[in-house]
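J.: what's the 3D shape of this:
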Amino acid sequence: MPTLPALRLLLAGLLLVGLAGCDAFGGGDPSLADVLTAVTVGTTEADLVSDDVPTDGSGTAPALDGGGQIVRGGSAIFSLTPNGADRIYVGVEGEDGRYEAPITGAGATTLVITTNGEDTATSYVLLVATEADGTVSAVVRRTLTVNAEANASGQIQVSLNWNAPVDLDLHLETPEEEDIYYGNDVGSTGGELDLDSNAGCGLDRVDNENIAWPEGTTPSSGTYVVRVDYWSACSVTTPVPFVVTVNVRGSVRTFQGVFQPGDADRGGAFDGREIHTFTF
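T.: Coordinates of the predicted model:
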């Protein structure tokens, strides 16, 4: 039978092991989780870990095309050329932790970040680094400004983000058989298109659209249909990736797609590619 001192040592050791297990994220998720709720590389969801993005690497940096503005509670899509890297690290300056994921394939892919709708920051400095055969790249910094016009909503919020001088349009069909879009920007129950970008190729380069029910309004129960229409390619002759973020009562999903120049149709009510159907 162990002596009393031996029991004390054993219990102390078990306590330390337990604390170490609980402290993998410092007693909880790193602060990055309060800013970015998800990161996707191609079709791979990145893992949140407690380590920070390395900022002292000297390898070849990835090419990252995108940035500018983002909707609170929405997502931003970037074109990523990894330059031979097999792993990626994503974080936000001033926040603990990082998202990391493997990179499969040698060509360009997409990077999508999704923000927390309850976060009050007005801008973020995104940190992106990659690793190739154990060598970490130089870090890439991109500043994202949170658009002040778009409302976040815990009831229904649908947002659209892209990165090209083209006119994409967000549509949301409601149970009342209304289409909330640029031609009918406020629905009968208060749902509102509060951000419309690059309208008619008047290029403001906000590159985001947003539909939400502001505080004091209530969406009706029933089925909703999300569509995105490629109204005009303007002068762009290359494919345009986009991401749609759908938040229904705090449950968030993202959907990626790509438009080709020939898809542009100057669509009106109820036009566009169907992205998602949900029930409220």
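J.: when you work out contacts or count neighbours from here on, use the C-alpha atoms and nothing else.
T.: OK.
J.: of all the residues in the helix or strand containing residue 158, which ones are buried?
T.: Applying DSSP states H and E as the criterion places residue 158 in strand 156-162. For strand 156-162, burial by neighbour count (16 or more other C-alpha atoms under 10 Å) applies to 156-162.
J.: next up, for comparison:
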Amino acid sequence: MSLRARAPLALVVSSLAACGDGIVTRGLEEPLAVHDAQFIEGPLPGSPPDQALVPPRPTAATTELTFLRPRLADVPFFGWTTLDAVSVAAQIEGLGRGYWVVPTGAPDPTVQGEPVRQWRFVADLHDSLPPGRHRLLVAATDAAGTTGSQVASTLCINRRVPDNGNVCDPKKAPPELVISLIWDRPVDLDLLVVTPNSEIVASRSPSKGLAADQKVNRNALDKNAPGVGFLDADSNESCRIDGRQIENVVFADRPDPGSYLVYVNLHDACGQPSTRYGVSRHTRSAGAEPGTFSVVETDRTHGTLVALEANGSTRLGTFVAELVVP
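T.: Prediction:
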């Protein structure tokens, strides 16, 4: 006999449809925070996805984005359910205190085979979502409050520090060295690294050791010449707030030996009184299994800058660390 769970999901469908553009604030500290949705504490209803299929059920769940990371906003998720479903519930397996509920949409005549209706939601990925492989679990509920089988979709949550996909595939070699700056307020803060030969890697000079074509390949690090270092992005440039608040100087291969001087400069406070920051070093290491790699974080330094220290990049800024490459 198949077991089907009964849950109060159907009771919230009418209120969801009437909630308009307002965002429900409960659960916003969850690893997955869904816009315009009902948050319910407790385990996700329905039978696990590896058991026999029981309606009502989702038939698919996916996202339109190929690169996911903590602190990423407005991530679109979508999928389909059997026609008898009036709502879907979603959570990331094993994380958080509950799940999110949204109503299903209209039947989708473009899908061949079993008749289905589409569902869709937009979510934010919170800082608390640990990098690595996770499963998004989705369950469907009918008008009587009956929930059938769950469906699972694998998600790769990348590190905020570039790692060449290593967190989800340990056989991929991460960069040899990454110097990373993170901060907590929407300000234009810049990372500057002075190399042993006095070159500066920063927003105004974002690379060193370029190949003959003078281009940096940020997507295929192995295509760069040995020793190339580059800034991955200029976050919150000129107070165009992007929400990332992280900058990384990346060396895919072992950089030249010597001392690397790290500075943090407040280009523009963007109306904020201050910001706290952290600088850290991330190096490639051998993994636990043969042929695998890991990332080791060391040399973490913290500090605070106030608005009066903003200087429009007229100077290097605050010296925070000397990192030695043997």
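J.: superposing both, give me the TM-score.
T.: TM-score of the superposed chains, computed with TM-score structural alignment, normalised by the length of structure 1, equals 0.46; 152 aligned residues with a C-alpha RMSD of 3.5 Å.
J.: now the element after the strand holding residue 158 of structure 1, going C-ward?
T.: According to DSSP H and E, the helix or strand after strand 156-162 of structure 1 is strand 167-173.
J.: helices or strands up against that following strand?
T.: On a contact count with 3 or more C-alpha pairs under 8 Å, 6 or more residues apart in numbering; DSSP states H and E, strand 167-173 of structure 1 meets strand 179-180, strand 208-212, strand 223-232.
J.: right, and residue 134 of structure 2 touches residue 154 too?
T.: Yes: with contacts defined as C-alpha atoms under 8 Å, residue 134 of structure 2 counts as touching residue 154 at a distance of 5.8 Å.
J.: if you count surrounding residues, which of the two has more?
T.: More neighbours surround residue 134 than the other of residue 134 of structure 2 and residue 154, with 19 against 13 (other C-alpha atoms under 10 Å).
J.: neighbours around the residue nearest to the more buried one when sequence neighbours are not counted, how many?
T.: Nearest non-adjacent residue to residue 134 of structure 2, counting by C-alpha to C-alpha, 6 or more residues apart in numbering: residue 155, 5.2 Å away. The tally of other residues near residue 155 of structure 2 (other C-alpha under 10 Å) stands at 19.
J.: helix or strand for residue 155 of structure 2, which one?
T.: Here residue 155 of structure 2 is assigned to strand 151-157, by DSSP H and E.
J.: I'd like to know which elements the host helix or strand of residue 126 of structure 1 is packed against.
T.: Using DSSP H and E, residue 126 of structure 1 falls within strand 123-132. Secondary-structure packing of strand 123-132 of structure 1 (3+ C-alpha pairs under 8 Å, 6+ apart): strand 87-92, strand 140-146.
J.: quick one: buried residues of that strand?
T.: 124-132.
J.: quick one, what contacts residue 170 of structure 1?
T.: Residues near residue 170 of structure 1 by C-alpha atoms under 8 Å, 6 or more residues apart in numbering: 159-160, 181-182, 209-211, 226-229.
J.: so which of the residues you listed is the closest to residue 241 of structure 1?
T.: Each of the contacts of residue 170 of structure 1 was scored against residue 241 of structure 1 by C-alpha to C-alpha, and residue 160 proved nearest at 10.9 Å.
J.: hang on, the closest one packs against residue 247?
T.: No: in this structure residue 160 of structure 1 lies outside contact range of residue 247 using C-alpha under 8 Å: 11.9 Å.
J.: give the residues shared as contacts by the two.
T.: Counting by C-alpha under 8 Å, 6+ apart, residue 160 of structure 1 and residue 247 have no contacts in common.
J.: ok, which stretches of the stretch 1-150 of structure 1 are strands?
T.: When assigned using DSSP state E, counting those that start in this stretch, the strands of the stretch 1-150 of structure 1 occupy the ranges 36-41, 44-45, 47-49, 63-65, 68-70, 75-81, 87-92, 98-102, 109-115, 123-132, 135-136, 140-146.
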